[in-house]
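**Q** Let's see this in three dimensions:
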Amino acid sequence: MKPPLLKIGTWTLGVAVAIAGLCAVVWALNVRGEAPIPAEAPPFAPTAQQVEHGAYLARAGNCVACHTARGGVAYAGGRGIETPFGTVFSSNLTPDDATGLGRWSAAHFWRAMHHGRSMDGRLLYPAFPYTDYTLVTREDSDALFAYLRSLPPVVQARPPHVLRFPYDTQAALAVWRALYFEPARFEADAAQPAEWNRGAYLVRGLGHCSACHTSRNAWGAGELSLELGGGLIPVQNWYAPSLLSADEAGVAEWATQEVVDLLKTGRSARGSVMGPMAEVVLRSTQHLSDADLRAMAVFLQSLPQRPARPREASTAYVAASPTSRGGKLYEQHCAQCHGAAGEGAPGLYPPLAGNRAVTMDSAANLVRIVHGGGYLPATAGNPRPFGMPPFAHVLDEADTAAVVSYVRGAWGNDAPPVTPLEVLRLRPGALR
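**A** The predicted structure follows:
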């Protein structure tokens, strides 16, 4: 009987060695590039210019949006960020010693930005987009820290995250990071002008545009091969359109000033923003300098574009008759603003005929706007924007599907229809 026991023991030992080796690899991947934090940090004495620059960077990163609870003090954290794995609560960025950044050093803050690790060594969840912030320079990290340290301290502990097992464990997060995160630095492209590089730095780093505009896999990691290629924002069910497609949000054919106008005011001659992007313009991009907005525009216009798909009539698309259910609902609820032929009203209501926000393959945003309304941000360049009221209290899933399908197929539009089940699945909070 001894030989079988010996075999079992050898197999068990082999498994144990393999597990230990795997754990060592995961550990090594999670600490790569990290430098030890000095036990005694030198005094942090920022200049007024550094604080001012940090305030600008905080707006560029739209930090206040996530780190402010509804009705709460700015930057004091506590906002719940819903994910497919549960709810993550944002941390307190004010300099309170007990609940905020008061005991942090600039090196601790840099490690959080660059490596996704808290002061106590705990791994941070990527709802805090350190996967993008890792490109931020140490100089900008220190300026941002200087600004946050200048804020009045607020005593507000972060609520505990509410995540399902095993996503609530550091071990699972360590494995995720080993698979999907590698610290990086922004490397300027010597073949591109300084303006392009500045735009790339803002878009890919502090602006963390890929956090929304890139699709994610089942584990919540961005598909790097499809960076800025569009994606459905989990739980919110808004679709962040592709910046690489002329059919969605590509701006290669726009005038540069039109892109600047969109980011600064929320609207331009070629389009307008709603949904999560409206909040980005409201809290972030409208406050950026014209030089930085132009740099971002130049970079976005340089992105490789997939050609627009041919627009051909197809029997697969809805027969958009004005006498159909969707046509009648459109006449009753929509035509007074958007026009009988979907022509809109210049400067007031967007046209629906030929509008790529209407004809994108994803109907998510159109469903969300019909259901919950659509509102442009109030900006200095457009202080009293027109908006669209919600129709959820008037239209059920079947009605919404009918009117959305009509709009997507009328006046030469050629997008496929939407079913009531799709409408139900695209409502906020529904997981696909």
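
**Q** Every contact and neighbour count from this point should use C-alpha atoms.
**A** Fine.

**Q** in which helix or strand would I find Ala127?
**A** Assessed by DSSP states H and E, Ala127 sits outside every helix and strand.

**Q** Val88 is in contact with that one, correct?
**A** Yes. Counting by CA atoms under 8 Å, Val88 is a contact partner of Ala127 at 7.2 Å.

**Q** okay, and the common contacts of the two?
**A** Ile81 (CA atoms under 8 Å, 6 or more residues apart in numbering).

**Q** who's more crowded, those two?
**A** Neighbours per residue, other CA atoms under 10 Å: of Ala127 and Val88, the larger number sits with Val88, 23 against 17.

**Q** can I assume the more buried one sits in a strand?
**A** Yes. The assignment for Val88 by DSSP: H, G, I helix; E, B strand; the rest coil puts it in a strand.

**Q** Distance of it relative to Asp247?
**A** Distance of Val88 to Asp247, computed by CA to CA, to the nearest Å: 34 Å.

**Q** go on, Ala157?
**A** Relative to Asp247, and taking CA to CA, Ala157 is found at 45 Å.

**Q** Which residues in the longest helix along the chain does the neighbour count mark as buried?
**A** Across the chain, the longest stretch assigned as helix under DSSP state H is helix 2-31. Under the neighbour-count criterion of 16 or more other CA atoms under 10 Å, helix 2-31 has 26-27, 29-30 buried.

**Q** Please apply the same query to stretch 329-346.
**A** Those buried within stretch 329-346 under the rule 16+ other CA under 10 Å are 329-331, 334-335, 337-339, 342-344.

**Q** Kindly report the same for stretch 212-220.
**A** Neighbour-count burial for stretch 212-220 [16+ other CA under 10 Å]: 212-216, 220.

**Q** got it, and stretch 279-296?
**A** Burial within stretch 279-296, assessed by neighbour count using 16+ other CA under 10 Å, is assigned to 279-288, 290, 292-296.

**Q** what's the span of it, first residue to last?
**A** Across stretch 279-296, first to last residue, CA to CA, it's 18 Å.

**Q** With stretch 407-424 instead?
**A** 18 Å.

**Q** To compare with the earlier structure, here is another sequence to fold:
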Amino acid sequence: MRSCSRILAVWLLLFAGSSAEAQPKPGSDAGSLVARGEYLARAGDCIACHTAPEGRTFAGGRAMPTPFGTLYSSNITPDRDTGIGKWTAEDFYKAMHYGRFPDGGLMYPAMPFASYTKVTRADTEAIFAYLKSIPPVNQRNREHDLRFPYSNRQLILGWRTLYFSEGEFKPDPTKSAEWNRGAYLVEGLGHCGMCHSPINALGGTSQSDAFKGGLIPMQNWYAPSLTSNREAGLGDWSIKDITDLLQTGVSMRGVVYGPMAEVVHNSLQYLNDEDTRAMAVYLKSIAEPSPPTPPSSTLPTSESSLLISLGKTVYDKHCASCHGTQGEGKPPHWPPLANNQSIEMQSAVNPIRMVLNGGYPPGTKGNPMPYGMPPFAGLLSDNEIAAVVSYIRTAWGNRGTPVSAREANELRSAPLN
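**A** Down below sits the predicted model:
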């Protein structure tokens, strides 16, 4: 759910002492609040939701399907009639920090104020200064299309009681300045937990489940756990591999596709080296050891054996030329499939979708012409899709489990973004 925009001039941000606020690099224009705000808006990926496909930048109107109905993002250009042109810096801070409109009305939590509440006032004011500097667009906000009773905003009070803890980021004095900067970006502006945490039937996530992975509602992509080394936990990755993935979308350990590719394209590739490294340090630190034994297959043994046998045939014919006969790949452009966390996860949604729909990593300044994977939905049957995914999840020492043709069929009609 992200869209393209212009490249930002990179401004270095420093994290020093107990403050998580962004500061211009010594020697740069210390009064360039707008430039700093533009950088921070990139870090927060504001353009992703507030720009509709083919729409004007930050003019809103992007449809955001949810299990409760469809929300439409708001116009955050400085137009006085339809945007935030009449807002004050205090109004904007209340929106970011408390999730409330200037009149006190409650915002739906699709606006990630549960994460943005951690953003410092100084950084919030910089973002506001940037948004006030962009061209105003006169475009009225669309009414949300939510089912009853979710259309009653007062119900948000209950959600906030359960899932919202207001408060700016507090550095951990036992950790380094770099670690704290990374935590500030990941937990706050980056709002990584919005996707990488399980979401329950009420659209909330308990604090104890933060970053533990989950299916992204209505998108049919699985955002892997950032804490489990069986999934996307980065505990055994090098800092370089992590920073490469964040900045370019490809590394020697893996490649990003789907919604994460859009995050890299629109946001992460524009962060400076210091901030990217800080995020990597923090992400690496929250990885936890995981049980080595995967869940047992739900398919009968005989069916699994037949699938995997067919899968090897399909793999050798269509996949081995890029990914290698032993799944070794040709990194960074053709990722290895052997000992690949994204292949072995409990959820097989992502590998099934990649075989069905193919895709490209993001085009970034560090990797402007990415290699892609072709779609096989029109070439392979459900049985063949299930077979080849089952094969790569169990071959070469991989510890995944087989998948069924029914699972492949269910994802054939999934939206592509």
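
**Q** With both chains overlaid, what TM-score comes out?
**A** TM-score for the superposed pair, counting by TM-score structural alignment, normalised by the length of structure 2: 0.87. Supporting figures: 384 aligned residues with a CA RMSD of 2.2 Å.

**Q** would JSON lines of the buried residues of helix 2-31 of structure 1 with distance to Arg368 of structure 1 be doable?
**A** What follows is the buried residues of helix 2-31 of structure 1, written out as JSON lines (distance: CA to CA, whole Å):
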{"residue": "Val26", "distance to Arg368 of structure 1": "40"}
{"residue": "Trp27", "distance to Arg368 of structure 1": "42"}
{"residue": "Leu29", "distance to Arg368 of structure 1": "40"}
{"residue": "Asn30", "distance to Arg368 of structure 1": "39"}
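
**Q** Do a quick rundown of the strands in the stretch 201-350 of structure 1.
**A** Taking DSSP state E, counting those that start in this stretch to define them, one finds strands in the stretch 201-350 of structure 1 at 231-232, 239-240, 267-268, 271-272.

**Q** What's the average distance for the third one when superposed on structure 2?
**A** Superposed on structure 2, strand 267-268 of structure 1 shows a mean distance of 1.5 Å to its aligned residues (mean CA distance after the TM-score superposition for structure 1).

**Q** With the second one instead?
**A** Overlaying structure 2 shows strand 239-240 of structure 1 at a mean distance of 0.8 Å from the equivalent residues (mean CA distance after the TM-score superposition for structure 1).

**Q** what does that strand correspond to over in structure 2?
**A** Mapping strand 239-240 of structure 1 onto structure 2 (TM-score structural alignment) gives residues 222-223.

**Q** contacting residues around the matching stretch?
**A** 195-197, 213-216, 347, 349-350.

**Q** Show the end-to-end separation of stretch 173-192 of structure 2, please.
**A** Termini of stretch 173-192 of structure 2 sit 23 Å apart (CA to CA).

**Q** swap in stretch 325-343 of structure 2?
**A** First residue to last in stretch 325-343 of structure 2 (CA to CA) measures 16 Å.

**Q** quick one: it to chain centroid distance?
**A** 22 Å (CA atoms, centre = their mean, to the nearest Å).

**Q** matching residues in structure 1 for it?
**A** Counting by TM-score structural alignment, stretch 325-343 of structure 2 corresponds to residues 340-358.

**Q** List of residues touching the matching stretch?
**A** Here stretch 340-358 of structure 1 has contacts from 247-248, 271, 331, 335, 337-339, 365-366, 385-386, 407-408, 410-413, 415, using CA under 8 Å, 6+ apart.

**Q** do the same with stretch 71-85 of structure 2
**A** 49-51, 58-65, 86, 131-146.

**Q** In helices, which of those residues appear?
**A** Per DSSP H, the contacts of stretch 71-85 of structure 2 map to helices at 49-50, 131-133.

**Q** now the helices for the stretch 51-200 of structure 2?
**A** 89-98, 113-116, 121-133, 156-163, 177-184 (DSSP state H, counting those that start in this stretch).

**Q** I'd like to know which elements the third one is packed against.
**A** Counting contacts by 3 or more CA pairs under 8 Å, 6 or more residues apart in numbering; DSSP states H and E, the secondary-structure elements packed against helix 121-133 of structure 2 are helix 33-43, helix 89-98.

**Q** for those helices, which one sits closest to Leu379 of structure 2?
**A** With CA to CA as the measure, helix 33-43 is the member of those nearest Leu379 of structure 2 (39.0 Å).

**Q** Superpose on structure 1 and give me the mean offset of that closest one.
**A** Averaged out, helix 33-43 of structure 2 is 0.4 Å away (mean CA distance after the TM-score superposition for structure 1).

**Q** what stretch of structure 1 lies opposite that helix in the alignment?
**A** By TM-score structural alignment, helix 33-43 of structure 2 lines up with residues 50-60 in structure 1.

**Q** cool, and stretch 355-363 of structure 2?
**A** Taking TM-score structural alignment, stretch 355-363 of structure 2 hits residues 370-378 over in structure 1.

**Q** so how far is the matching stretch off the chain centroid?
**A** 18 Å.

**Q** Show residues contacting that stretch.
**A** Here stretch 370-378 of structure 1 has contacts from 265-267, 272-275, 278-279, 281-282, 384-392, 395, 400, 427, using CA under 8 Å, 6+ apart.

**Q** Going through those, which ones are buried?
**A** By 16+ other CA under 10 Å, those give 265-267, 272-275, 278-279, 281-282, 385, 391-392, 395, 400, 427 as buried.

**Q** Can you tell me which of these end up in helices?
**A** Short answer: those in helices (DSSP H) are 265, 278-279, 281-282, 400.

**Q** which one of those sits closest to Ala18 of structure 1?
**A** Scanning those for proximity to Ala18 of structure 1, where the rule is CA to CA, the winner is Glu279, at 48.0 Å.

**Q** if I line the two up, what does that closest one land on in structure 2?
**A** Checking TM-score structural alignment: Glu279 of structure 1 goes with Glu262.

**Q** hmm, back to that, please work out which residues outside the match of helix 33-43 of structure 2 touch it.
**A** 64, 140, 142-148, 150, 202, 206-207, 283-285, 287-288.

**Q** now Phe109 of structure 1: how far from Pro241 of structure 1?
**A** From Phe109 of structure 1 to Pro241 of structure 1 the distance is 32 Å (CA to CA).
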